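**Student:** Fold the following for me, if possible:
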Amino acid sequence: MQRLINFFRDTGREMRKVSWPKRGELIRYTIIVIATVTVFALFFAVLDLGISELIRLILE
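**Tutor:** Reported below is the predicted structural model:
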């Protein structure tokens, strides 16, 4: 039980040392992540569509 208490105490101590991002940084990073995921999703959707059409043409 003491090990568990020590773990949470040490975790709390370490969390106070963390350099948390400011609100502006957090918003900017969030927008960058959402934009990057959107671009990659669109890229792979178009790639998938192209490969599907190519396979459909080959099999006909």
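**Student:** going forward, measure contacts and count neighbours with C-alpha atoms only.
**Tutor:** Will do.
**Student:** Next, S19: secondary structure please.
**Tutor:** coil (DSSP: H, G, I helix; E, B strand; the rest coil).
**Student:** and the gap between it and F8?
**Tutor:** 19 Å (C-alpha to C-alpha, to the nearest Å).
**Student:** can you check L49 too?
**Tutor:** To F8, L49 is 50 Å away according to C-alpha to C-alpha.
**Student:** S19 and F8: who's more crowded?
**Tutor:** F8 (11 against 7; other C-alpha atoms under 10 Å).
**Student:** For the more buried one, what is the enclosing helix or strand?
**Tutor:** helix 2-17 (DSSP states H and E).
**Student:** Here is a second sequence; please produce its structure as well for comparison:
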Amino acid sequence: MKKIKIFFGGVRQEIKAVTWPTGKELRKYTLTVFLVCLLFVLFFMVVDFGIDAILDLIL
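**Tutor:** Sure, this is the predicted structure:
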């Protein structure tokens, strides 16, 4: 039981040391993640259509 208290005491200290983002930073980071995901989707969509077109020509 003592080890659990020590563990959660360490967790509490680490959480206090965390620098949390401001609302403006959070919106910026969220938008960045959304745009990067969108770019990946578009990239893989183009690659998928390209591979499909190549396979249609071959087969």
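**Student:** now what about the TM-score between them?
**Tutor:** After superposition, the two chains reach a TM-score of 0.92 (TM-score structural alignment, normalised by the length of structure 2), with 59 aligned residues with a C-alpha RMSD of 0.8 Å.
**Student:** what helix or strand is the spatially most central residue of structure 2 on?
**Tutor:** Closest to where the C-alpha atoms of structure 2 average out (C-alpha atoms, centre = their mean) is V33, at 6.3 Å. Using DSSP H and E, V33 of structure 2 falls within helix 23-58.
**Student:** what's the mean deviation for that helix versus structure 1?
**Tutor:** Helix 23-58 of structure 2 differs from its equivalent in structure 1 by a mean of 0.7 Å after superposition (mean C-alpha distance after the TM-score superposition for structure 1).
**Student:** In structure 1, what stretch matches that helix?
**Tutor:** Aligned by TM-score structural alignment, helix 23-58 of structure 2 falls on residues 23-58 of structure 1.
**Student:** what's the spacing between the matching stretch and its chain's center?
**Tutor:** 13 Å (C-alpha atoms, centre = their mean, to the nearest Å).
**Student:** What are the buried residues along the helix holding F8 of structure 1?
**Tutor:** Along helix 2-17 of structure 1, no position meets the burial threshold by neighbour count (16 or more other C-alpha atoms under 10 Å).
**Student:** again, but for stretch 47-60 of structure 1
**Tutor:** Buried residues in stretch 47-60 of structure 1 (16+ other C-alpha under 10 Å): none.
**Student:** And stretch 40-47 of structure 1, by the same measure?
**Tutor:** For stretch 40-47 of structure 1, it's none, nothing buried (16+ other C-alpha under 10 Å).
**Student:** quick revisit: after superposing, tell me the mean distance of the helix holding F8 of structure 1 to structure 2.
**Tutor:** Mean for helix 2-17 of structure 1 is 0.7 Å (mean C-alpha distance after the TM-score superposition for structure 1).
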